[in-house]
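Q: Output the structure for:
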Amino acid sequence: MSPDDSTTAAQPASQGRAARRNRTPRRLAAGAAAALLAGVGTGTLAPVASAASTVAVTVDAGTSLGTVPSTGVGLNTAVYDPNMNDPKASSLLKAAGIQELRYPGGSDADGYHWQSRTLAENGWVAPGTDFDSFMANAKSIGAQPIITANYGSGTPQEAADWVKYANVTKGYGVKYWEIGNEVYGNGHYQNGNGWEYDTHADKSPTEYANNLVAYAQAMKAVDPTVKIGAVLTTPGGYPDGTVGAGDSADWNNTVLSIAGKSIDFVIVHWYPGGTGAADLLNTPDRIPGITSALRSLIAKYAGARAASMEIAVTETDGDFSPAKTSQAAALYAPDTYMSWFEHGAVNVDWWDLHNGPGKPSTVNGETDYMDEGVLSSGTCTGGSPCEPALETPFPTYWGIRSLTALAHPGDTMVKSSSANASVAVHAVRTANGGLNVMLINKDPQNAAQVSLSYAGYTPAPGSVTTVSYTKGATDLTTAEQGTAAGQTLPPYSITTLQLKPASTTSAGSPSPAAPSTAPAPAPSAAVPVPSAGSSVGSRAQSEAGGAVGRPAQGSAAPTPSAKPTTTSTAGGLAFTGMGPGVLYSAVGGLIAVSAGSVLVLRGRRRKGAHGK
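A: Model prediction:
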């Protein structure tokens, strides 16, 4: 990860060089950005449906897109963050169902020496962010670690010593180890002007691949059970497909041709961006194309190990878009997590826990602090409005936390579809037989009327339990409203239906939900919705999921009502897939700044040339 644009807060003197190194290359040149965005689509949502029309959503509960991974919902942490192990933050992450934490933080990982707890080039490391403190925090949250070994300025022996300390000396059982961050950003493709710290004289993909084999051998000699990950460029994003000076092939083909049989998973970063919030909300449709390209590469080079090779997305957020802390980014979060899971990714890590503000802007009537953290750092940038108090959840936090209402590890993801691109859908068959369906209304202005039909599942009649996150809310809201067949979705909202099976459910037999005899009741005052006369928004995508519970046999169907209550549902993550179209957005480098004990910078790991 690379740093954010700028900071006006004072930094510790020791941080200067590393911070500048990470920040400088962050943004893409206008020409490069335009080239990446070309051919990816207009970024506009489908036309809004009229007030009288409805968006048809179908869920096929008899299918399977795989099970929700136990390492799915992840988050980045960084050694420059003085609030990394704040108990309040940890409590919020536990409630959000965070299952994996990445350490030590984007591009800084390629300069971090874990034994001395120092960063190359005198970079600044916050107190209390050492490896043991990180592990204690991960344990308190119930999250598994994924560690980025220092490739840029480290050695195979240093990485092997880390494995020995973690898994032999301390018994932490750390399984996932990345070798480097965005190593392709080391300057090999930028005439030396890359964003990733790399002291190797040879910065080619061939050198990385040969060293990758050496890292894997040394680390597995200590603990044969560890999984070693290779850094790849995201198909369709910079510098994918580029053949550097002296190379015979691009980065991915070179690395996998040499190291494909020595690794256990591949790593990509996903920063899709766009010119507006609607562009960001459309980007999950590109994920199927990306995963297909990755699977083709893996099959080409991994031999008999191809089937077991995993895909991890160790950085993502709404960077390179105007929405980072506002509602659009919150809607993007669960959609992108689920899309990756449905297409086979075992892990997706949001950037970042705390990041620090950029220059605030207004997105669809909301202040966006341009902060890529999920929790506020409580700081300011120049004369701009200050962020909310430290540890205040941004909408992106609630977007991620909405996944706890949809799925838990081991649940089965099933096929779903939407007739309109402005309503996205994901569905999960729960381990106890229930069906959860997440509906995301991507229209910022209009409510969406949705009609749902099911195959392989017969929902119980009557009102259903919904868990919603709406624009401006400060918590998830649980209510009994609408039916399995019809729902009204507030503008810019996430609504998860937790369906119970009818007592007469016949497994495997397609059976549409009984049509509603009356319009879906409007949500309560806690979840305001435009009147029936307002135009309706819609967005395509599908999936269903819901919590299950059988009603007493012979009991009358309850009268639909809206009784919202805030909830702190802890839960798991789901496995997802996305649509075609390939655009990548990953950037290297990261930075942070601290004044006293307050994070004043946003440590971002991206860089300009690293195309989103």
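
Q: switch to C-alpha atoms for all contacts and neighbour counts from now on
A: OK.

Q: The closest residue to residue 431 other than its chain neighbours: how many residues sit nearby?
A: Nearest residue to residue 431, sequence neighbours excluded (C-alpha to C-alpha, 6 or more residues apart in numbering): residue 411, at 5.3 Å. Using other C-alpha atoms under 10 Å, residue 411 has 25 neighbouring residues.

Q: Let me know whether residue 411 touches residue 68 as I believe.
A: Yes. Between residue 411 and residue 68 there is a contact at 5.4 Å, judged by C-alpha atoms under 8 Å.

Q: Second chain to compare with the first, below:
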Amino acid sequence: MLFRRRSDRLRRPLTVTASVALALAAAALPLSTPAAADPADPAATGDTTVTVNAGAGLGTVGPAALGANTAIWDSAMNDPEVATLYRAAGIGALRYPGGSYSDIYHWVDNTAPGGYVAPGTGFGAFMGTVRATGAQPILIANYGSGTAQEAADWVRYANLTKGYGAKYWEIGNEIYGNGVYGSGWENDTHADKSPDQYAREVKAYAAAMKAVDPTVKIGAVLTMPGNWPDGIVAAGGTGDWNHTVLAAVAHDVDFVSVHWYPNTSTGDQSLAAVRQLPGELREVRDLLDRYAGADSARIGIAMTEVNSNSGGGAFTTRPNGLFAAEAMSTALENGVFTVDWWDTHNGAGAITTVGGETDYGDMGMLSNGSCTGSVCEPAVNTPFAPYHGIKALGALGDPGDTMVASGSSGSDVSSHAVLRANGDLGVLLLNKNSSAQHTVDLQYLGFTAGPAAPAVQRWAPGDDGLVDATGTATAASVTLAPYSLTVLTLHPKSGTGSSAATVGTPGTPRTTSVDANTVALSWPAATGAVDRYEVYEQLGTTLQLLGSSTGTTATLHNLPPGSRHTVNVLARDQAGRLSRPSEPLTFTTGTPSDSTCAVTYRVTTGWGNGFVADVAVSNLGPADINGWTLDFDWPSTGQSAASWWNAVVHEDGRHVRVTNGDSNARLAPNGGNTASFGFVGANNGANPTPTVFRLNGTVCRTVS
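A: Alright, predicted model coming up:
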């Protein structure tokens, strides 16, 4: 990215067998029954209820979780005040040398032919800010006009000569923007600009850089699913960017890098667009699972650029502060290990007024003091609204804390929660309504609040940044001002919660076998005297106990074909107290290999928010079929079919029923023929493949 961003655009119960008998009743209650409100508090009177489940783990906050982009054209990037502000916000990662400038930048002489390099922005100066912040660098090797040798020399200088221990290295920035799909802003001097060439170069860069320092982590650039140019196949290509790149490099890289700028018109629309993120990130993980197999578990997802990109302004004002907190926390809860705001300083753009505040059209989190006409930003390094949103996330939790599930009964209020290492519970509440306050009743699962009032930090209209508002809330209730962020820190009742358990947290579970109805799990043992392990499935903010085992394995039976599940493993000590939840595991069951029908579903082309799909249906049974229906469900709420051929398509919400056309009603037995049809579809966000198809009611084998 340069100075301005372009506008691109009722589940049934499960049964489990484990190494000991099932335990499906009383043990589940501490995690699935809300704790009663403190008797000192009045009865619940709020218009919104937020529920937090401390046993439903969403992952661990990593040291590089919150990040920011820096740029060599920014003369203020290494101001001492900037490092102080980074530390105060909990920024743990700094990305350099700056978006699209990365593909014209040569580190050895600090030059960027065709671009401006501000004084004092060289690699050494940047690393001084990194160290003053206590952060980790995320470095972008020049793909556009650089070489694998140049990148390897940078690794040698950084880690062997200087001892910086730079861990994360991306290969290029937004290389899919090199013109191969028609729109070109990224410098790429390779004669071959295809994803195949990028994949070949990534392998060469990774080999050269790891030959110097085998500990470095190499990242490849992907496009975010559901965003341009996802699904587009360039002239002469055989696949789109993501499928082509991952098919070649999935076993060579350590992480993938995506950028997310919702193409919206207002700040409120950007806030609403955050609901797309979980599905889009799940699709990234599905791609890694598909191409990396067992290696997928070690490959991280980095969201190295994010901002609202709202065409109607709202960059430096309150809506974008809420967006920063909402988008970054949502990304981390859905498997991203670092999410990096674009940008630290950027520059004034179109001047608008949002909610009575001047919006400077600046995508930075801090002012750079520039002007548009006669309207000038405040003094350099004055925090803008996104900084306050990020600082609220820094106040919510620290590296090593456990993100846990939370949910709200009202669309105006969203929530995020962290179980801290000392047993405290952090809860972030956002009121996204610009004019109405909301009173929230708080309920907890797997956590009992102590008698002390929670600490409260708040950013509301009239507040000068994140302020101490302790005394304005109880553990049971809080009133949220319009367009506000509130962070509660609650202390547990003595002797309760995971911090009172005498066992450690189980290791991350993994699948050892998966078929249509059965999944086998195993996990590393917890420390301490474990009485038993318990496997829980996340169902929103409640948990379903699937089974318990005295060992570190369990086999889940009678799972629906093609169904997705997210589970945690918890250890219970001899006194009955539960540990923290393990890292989550999400898996999808297969479809029956012995089915009497088979379906192939293939997206043949796409353009970010639309696609064309071809479907083929076969009858593998012994009896002739004359007239058929095919039923499936869209995995994402944003998917739909717009027009079709060789069949009739009817949609009811996410459910789709397809009826044969006049020419393909007969399906001969034993796979004697295939009925094919297709449709043009639309997708608002992710476009995952449906997992279960039923031919005249029979679950078919899905052929990839």
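
Q: picking up where we left off before, so how far is residue 500 of the first structure from the residue nearest to residue 431 of the first structure?
A: Separation of residue 411 of the first structure from residue 500 of the first structure (C-alpha to C-alpha, to the nearest Å) stands at 15 Å.

Q: Which strand or helix spans the residue nearest to residue 430 of the second structure when sequence neighbours are not counted?
A: Nearest residue to residue 430 of the second structure, sequence neighbours excluded (C-alpha to C-alpha, 6+ apart): residue 485, at 4.8 Å. Secondary structure assigned from DSSP states H and E places residue 485 of the second structure in strand 484-490.

Q: so where is that strand in the first structure?
A: Under TM-score structural alignment, strand 484-490 of the second structure corresponds to residues 493-499 of the first structure.

Q: for stretch 321-340 of the second structure, same thing?
A: Alignment of stretch 321-340 of the second structure against the first structure: residues 330-349, by TM-score structural alignment.

Q: Which parts of the stretch 401-550 of the second structure are strands?
A: Applying DSSP state E, counting those that start in this stretch to the stretch 401-550 of the second structure gives strands spanning 402-408, 413-419, 425-431, 438-445, 455-459, 467-468, 477-480, 484-490, 510-514, 519-522, 530-539, 542-549.

Q: Which position in the second structure pairs with residue 598 of the first structure?
A: Here residue 598 of the first structure stays unmatched in the second structure, going by TM-score structural alignment.

Q: ok, for residue 598 of the first structure, nearest residue in space, not its chain neighbours?
A: Nearest residue to residue 598 of the first structure, sequence neighbours excluded (C-alpha to C-alpha, 6+ apart): residue 82, at 6.7 Å.

Q: Show me what that neighbour aligns to in the second structure.
A: Under the alignment (TM-score structural alignment), residue 82 of the first structure maps onto residue 75.

Q: Is there a neighbour count for that match? I'd like the number.
A: By the criterion of other C-alpha under 10 Å, residue 75 of the second structure has 15 neighbours.

Q: that's a strand at it, yeah?
A: No. Counting by DSSP: H, G, I helix; E, B strand; the rest coil, residue 75 of the second structure falls outside a strand, being coil.

Q: Surely it touches residue 118?
A: Yes. Counting by C-alpha under 8 Å, residue 75 of the second structure touches residue 118, with 5.1 Å between them.

Q: Against which helices or strands is the top helix by length along the second structure packed?
A: Looking across the second structure with DSSP state H, the single longest helix is helix 195-212. Helix 195-212 of the second structure sits against helix 148-155, helix 241-249, with contacts defined as 3 or more C-alpha pairs under 8 Å, 6 or more residues apart in numbering; DSSP states H and E.

Q: After the longest one, which helix or strand is next? Please name it.
A: Helices and strands here follow DSSP H and E; after helix 241-249 of the second structure, the next one along the chain is strand 255-260.

Q: Measure the mean distance from that next one to the first structure post-superposition.
A: When the first structure is overlaid, strand 255-260 of the second structure sits 0.4 Å from its aligned residues on average, using mean C-alpha distance after the TM-score superposition for the first structure.

Q: Mean per-residue distance, the helix or strand that comes right after that strand versus the first structure.
A: Moving toward the C-terminus from strand 255-260 of the second structure, the next helix or strand (DSSP H and E) is helix 267-273. In the superposition with the first structure, the average deviation recorded for helix 267-273 of the second structure is 1.4 Å (mean C-alpha distance after the TM-score superposition for the first structure).

Q: quick one on the thing from earlier: could you tell me which residues make contact with the match of residue 82 of the first structure?
A: Contact analysis of residue 75 of the second structure by C-alpha atoms under 8 Å, 6 or more residues apart in numbering lists 118, 119, 120, 121.
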